[in-house]
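> Generate a structure from the sequence data that follows.
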Amino acid sequence: MKSIVPILSVLLTIIAVWYAAAVWMNAPWVYDQAARAEQTVPRPWQVAQATMNQDRPVLPTPHQVISELLRSTFGLPVSSKKSLVYHAWVTISGTLLGFVMGTTLGVLLAVGIVYSRSMEMSVLPWAIASQMVPIIALAPMLAVVMHAVGATPLMTKAVISAYLSFFPVVVGMVKGLRSPEVMQLDLLQTYAAPGGAVFWKLRLPSSMPYFFASVKVGIAASLVGAIVAELNQQAGLGARLLQGSYYGQTTQIWAALFLSAILAAVLVMLAGRIERRVLARMGMAR
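Next comes the predicted model:
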């Protein structure tokens, strides 16, 4: 019970601030409508009431966002192009494919960097430099290139997701593979253990906590990459966000944002659950 009180306190504070901001940002429309109708200036409580359920609010209220989220998620057929379930599935498919691609690439690069000094000097700086380019600027260029080579929208989205997700895995795995102590490595050398045994029996198990920590970051980054890629596509949560901005449907935008945040939280929690099970099987439960 004590752990719930702080969470509820923060949640109620956010909701209160949100409602206050909605009243403040939507109030100019109320005053403008009153002036156009040559009515008296509305009183504060009338302004607050009028800003609660506007059709095209600057900032929708929490209950408007929740209502739109429920309607778009449960109130429409899954196959409908207006259903957030449909768009979420399109986004998740690209996210997971890109995450698998990025994670695989990240692990392979990390192994090469740990075992090859020349690869560390040549590849790691480029991997770091690649993250300096804003994805919002890079995504359209990648989309054009992928389209030119005949790639499907799913593969285009997966490549952009992989681009964002591979770097945390590279950094985490390099740290993890180098985490064994010198005494442990010397002990295996004393027993004349081959390089493969050192990797599978010592380096890889030691890297698992670092790997899963980077996976949690990578899966969230992969979702961001998929959403950004969908700004140039016809379906997905990114496309839904862009459509809402075109037609001034701010409630639609916020509902898609909320669902994106929920999906990110679910993916990270799923990664955490897998981490606990894997580490427990390896005797490293935390």
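> use CA for all of it now, contacts and neighbours both
Fine.
> G112 and S118 touch, don't they?
No: in this structure G112 lies outside contact range of S118 using Cα atoms under 8 Å: 9.3 Å.
> Which one of those two is surrounded by more residues?
G112 (16 against 12; other Cα atoms under 10 Å).
> Please tell me how far that one sits from N26.
55 Å (Cα to Cα, to the nearest Å).
> Next: Y191.
With Cα to Cα as the criterion, Y191 and N26 are 73 Å apart.
> Among the two, which residue is more densely surrounded?
More neighbours surround N26 than the other of Y191 and N26, with 22 against 8 (other Cα under 10 Å).
> Any buried residues in stretch 201-215, and which?
202-215 (16 or more other Cα atoms under 10 Å).
> So which elements touch the host helix or strand of L124?
In the assignment (DSSP states H and E), L124 maps to helix 117-130. Applying 3 or more Cα pairs under 8 Å, 6 or more residues apart in numbering; DSSP states H and E, one finds that helix 117-130 makes contact with helix 84-115.
> want to put them side by side, so please do this one too:
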Amino acid sequence: MTTRVGVTVGERLLPLGVTLLAVLVLWYAGTLWLNGPQAAEMLNRAGTDWGAMDFARRAFTMPRPLLPTPDQILVELHKSVTGYPLTNVRNLLYHAGVTAGAALTGLGLGVLLGIVLAAGIVHVKVLEHSLLPWVIASQTIPILAIAPMVVVILGNAGLTGLMPKALICMYLCFFPITVGMVKGLRAADPLWLDLMRTYSAGAATTFWKLRTPASLPYLFASLKVSVAISVVGAIVAELPTGGQAGIGTRLLSGSYYGQTIQIWSALVMAALLSMALIGVVRVAETVVVRQAGAR
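Purely as a prediction, here's the structure:
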């Protein structure tokens, strides 16, 4: 039994380790290739003899590289997170918190809208043919095209700050929620539906007692996708707002001043934020689905 567990863990970790090693090798090779010309120019200007090790050291330690090394990104992350107070604008956790607030607000609005649309589509046949095609068509519009328009329109209406970003996140994440909930609400066992009709249960009772528990696994599967999309939407929405906080603002300021290490550290923080929120959704799924008795 112990041997089998060890083999199982090894089988899981080996592909991950090999993939990570391959990514690191390719990353450092790409850094050497992209930063090489600038590193060679800097060494030539220094007027001293240099060899391969000097060349590699210079390419891997440039203050403004075209492609920073993973260790440069980790150092920047550590310095940003631990070197400043949590409320300081130089702290990446502060920016991550601002982005997370917009993403979660938009996710909540998207969940509410998606569930309402899904309930209407499932219970009203006309909506399935009239509304669902428009829901699908809404996702063909690039978010980069509509985000500035949404910010400008809502700004003229007096809505600034969190709400424009939350609405953009809602626009991105309501679609998977709607599709997942339509599938989930229809996943109830037909025999149980017949049993509810036998007991003369109304549509509301059937919805809450049968369809809703059956839809929970589909809802949380959609939430795992939507929460990551919502983070992306929040970052995109922060670009045209001209705000002073958020991962998108951090990316924009790094782009203005050519701080590639800052840009990459913000990207890594965005990935970590998405992973953390997905982890929260998974924990909530375990608790809620188990208590609801859904399969």
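> quick one, what contacts S265 of structure 2?
By Cα atoms under 8 Å, 6 or more residues apart in numbering, S265 of structure 2 lies in contact with 73-74, 76-77.
> What is the equivalent residue in structure 1 for it?
Aligning on TM-score structural alignment places S265 of structure 2 opposite A255 in structure 1.
> To what extent does stretch 166-173 of structure 2 diverge from structure 1 after superposition?
By mean Cα distance after the TM-score superposition for structure 1, the fitted stretch 166-173 of structure 2 averages 0.6 Å away from its aligned residues in structure 1.
> in structure 1, what residues pair with that stretch?
Using TM-score structural alignment, stretch 166-173 of structure 2 pairs with 158-165 in structure 1.
> Excluding sequence neighbours, find me the nearest residue to the one residue sitting closest to the centre of structure 2.
By Cα atoms, centre = their mean, structure 2 has its centre lying nearest to A228, at 2.4 Å. The shortest distance from A228 of structure 2 to any non-neighbouring residue, by Cα to Cα, 6 or more residues apart in numbering, is to S274 (5.3 Å).
> Now do the same for the one you found: its match in structure 1.
Counting by TM-score structural alignment, S274 of structure 2 corresponds to A264 in structure 1.
> How about the contacts made by its match?
219-220, 223.
> Please compute how far the helix or strand containing it lies from its chain's middle.
Using DSSP H and E, A264 of structure 1 sits within helix 250-281. Remark: helix 250-281 of structure 1 is offset 8 Å from the chain centroid, using Cα atoms, centre = their mean, to the nearest Å.
> Just send the buried residues of stretch 201-215 of structure 1 back as a markdown table, with distance to W18 of structure 1 and secondary structure too.
Output for these, formatted as a markdown table (distance: Cα to Cα, whole Å; DSSP: H, G, I helix; E, B strand; the rest coil):
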| residue | distance to W18 of structure 1 | secondary structure |
| --- | --- | --- |
| L202 | 51 | helix |
| R203 | 48 | helix |
| L204 | 47 | helix |
| P205 | 46 | helix |
| S206 | 45 | helix |
| S207 | 42 | helix |
| M208 | 40 | helix |
| P209 | 38 | helix |
| Y210 | 37 | helix |
| F211 | 37 | helix |
| F212 | 35 | helix |
| A213 | 32 | helix |
| S214 | 33 | helix |
| V215 | 32 | helix |
